[in-house]
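> Coordinates for the following, if possible.
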Amino acid sequence: MPTKIISYDVKPTKLIPNSPKPLLLYKGCFLRDGKVDAALAFDTFHKNGWDTQWVVTYGHYQRSHYHAATHEAMVVMSGPGRIRWGTADFGDDPERHTYGTASEDGALYTDVEVGDVFVIPAGVTHKSYDFNAPNPDPIQLAGAGGHAIHSDDPAKFVKEVKISGFTMMGVYPRGMTWGWSEGGDHDGKYESVWNVPNPRLDPVLGGDGGINKSWKNQHAIL
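Alright, predicted model coming up:
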């Protein structure tokens, strides 16, 4: 169980739909002896109908993006790291749009800790990066594409994968897969993103709280 749940209201911008549903941060999840029990996290997500699709170690840069057709959850397996929420990048220079001023104003920043779980509504933009990373770009640890764990035993893979730096595991409601959208891609179509149905169960808490409380005015998937 999380030690605390923090809710963030991430409002739309001129380029990003974000969401009327809050971004949720669950603190202190799946911890044993100060580390994330990856097998426990995997099993909990799976039991609640959310499937693991990637494990990524972040680099110095990532483009700001959102998922227009699915909600997402991410658990911080190792850190530290930082995530910027809610705003679009300008241009193609990663140094300028990550560490400079080539992005929309008004971003939310979170400095992550091991055991943080973010439950992200469709449309909320995010970019994850590590000031101290040895590599510029994210490294996919679970196979090319990031849409599934490429192993005969995904639970065993997640339990045994070697992690370092700022690494997260990403999960999605069963049957959903993520797409990549950037600023301006849904100009005039924000409602279509906001109306992505809720999953039946929260990825961490199941039917008891979480999105079932904070997102309760939206329809569940039948």
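
> hey, let's count contacts and neighbours off CA atoms from now on
Fine.

> so how far is the strand or helix carrying W54 from its chain's centroid?
Using DSSP states H and E, W54 falls within strand 50-57. Remark: strand 50-57 is offset 10 Å from the chain centroid, using C-alpha atoms, centre = their mean, to the nearest Å.

> Following up with a second sequence; could you model it the same way so I can compare the two?
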Amino acid sequence: MSVVAADAKPLTFVFADDGLIPNNPMPFLVYKGAVDLAGGHPEAAIEKLFGANGWGAMWRNGVYDFPHYHATVHEVLGIARGHARVRFGGEHGEVLEIAAGDVAILPAGTGHQCISSSGDFSVVGAYPPGPPMDLVRPSKEAHAKALKKIPKVAVPKTDPVLGADGPLVRLWLR
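Now for the predicted structure:
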């Protein structure tokens, strides 16, 4: 398995709080073509990469088709198979095409929703050490609670793709 070059620069996006989805002042990151999946076991390759960089509590699935976010954790999504159009950042965010080999890193509070996907779309998700994942659907009440939780989420010590020296470590300074 190979990953992007150590000096790779992910795409970065900062989404505004829209009153329902809080998002985060730290940037949402996307590595395009981050993982070479030619070995034949793409989910396992992504799990090995994330685990080697200290991100665990992994799962395999897709991206929910309803808007949601996580107020207690940051999340990484490694695309193992297929492709999808996913809205990140809520209604006023960006719809991005993500495909096998891409990795998206969502700071706590970042809204996401699958708009459409190929039949073989497969994602490996993971979280840095910390509290368990929460699933929050947008509402005024949930938003108010999330605004208190999100600033308490620790910045990860490592980038799930490039480790301790990866861009996340520099870009997510508070």
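
> Give me the mean distance between the helix ranked longest in the first structure and the second structure.
With secondary structure taken from DSSP state H, the first structure has its longest helix at helix 38-47. Aligned to the second structure and superposed, helix 38-47 of the first structure gives a mean residue distance of 2.2 Å (mean C-alpha distance after the TM-score superposition for the first structure).

> counterpart of that helix in the second structure, which residues?
Taking TM-score structural alignment as the measure, the second structure aligns residues 43-52 with helix 38-47 of the first structure.

> Distance of K14 of the first structure relative to K189 of the first structure?
Relative to K189 of the first structure, K14 of the first structure is positioned 12 Å away (C-alpha to C-alpha, to the nearest Å).

> Next one: C114 of the second structure from A84 of the second structure, what distance?
For C114 of the second structure, the distance to A84 of the second structure - C-alpha to C-alpha - is 7 Å.

> quick one on the thing from earlier: helix 38-47 and the strand holding W54 of the first structure, what's the angle between them?
Using axes from the mean of the first three to the mean of the last three C-alpha atoms, to 10 degrees, one finds that strand 50-57 of the first structure and helix 38-47 are set 140 degrees apart in direction.

> elements contacting strand 50-57 of the first structure?
Strand 50-57 of the first structure sits against helix 38-47, strand 139-140, strand 167-173, with contacts defined as 3 or more C-alpha pairs under 8 Å, 6 or more residues apart in numbering; DSSP states H and E.

> more neighbours, C114 and A84 of the second structure?
Applying other C-alpha atoms under 10 Å to C114 of the second structure and A84 shows that A84 carries more neighbours, namely 24 against 18.

> spatially speaking, which residue is in the middle of the first structure?
Residue closest to the average C-alpha location in the first structure (C-alpha atoms, centre = their mean): M74, at 4.1 Å.

> pretty sure that one is touching F118, no?
Yes: between M74 of the first structure and F118 there is a contact at 5.2 Å, judged by C-alpha atoms under 8 Å.

> Could you check how many residues crowd around M168 of the first structure?
For M168 of the first structure, using other C-alpha under 10 Å, the count is 24.

> Tell me the counterpart of it in the second structure.
Aligned partner of M168 of the first structure by TM-score structural alignment: V123.

> what residues are up against P12 of the first structure?
P12 of the first structure sits next to N18, S19, G86 when contact means C-alpha atoms under 8 Å, 6 or more residues apart in numbering.

> Nearest to K159 of the first structure among those?
G86 (31.6 Å; C-alpha to C-alpha).

> What is the burial count for the closest one?
28.

> Now do the contacts for the aligned residue in the second structure for it.
In the second structure, G86 of the first structure lines up with G89, judged by TM-score structural alignment. Residues in contact with G89 of the second structure (C-alpha under 8 Å, 6+ apart) are F15, A16, I21, N23, T110, G111, H112.

> Could you do D120 of the second structure as well?
D120 of the second structure neighbours (C-alpha under 8 Å, 6+ apart): R81, G82, H83.

> average offset between the next helix or strand after the strand holding W54 of the first structure and the second structure?
Note on strand 50-57 of the first structure: by DSSP H and E, the next helix or strand toward the C-terminus is strand 72-78. In the superposition with the second structure, the average deviation recorded for strand 72-78 of the first structure is 0.6 Å (mean C-alpha distance after the TM-score superposition for the first structure).

> Can you name the next helix or strand after strand 72-78 of the first structure?
Later in the chain than strand 72-78 of the first structure, the nearest helix or strand by DSSP H and E is strand 81-85.

> what helices or strands is that next one leaning on?
For strand 81-85 of the first structure, the packing partners by 3+ C-alpha pairs under 8 Å, 6+ apart come out as strand 108-112, strand 126-129.
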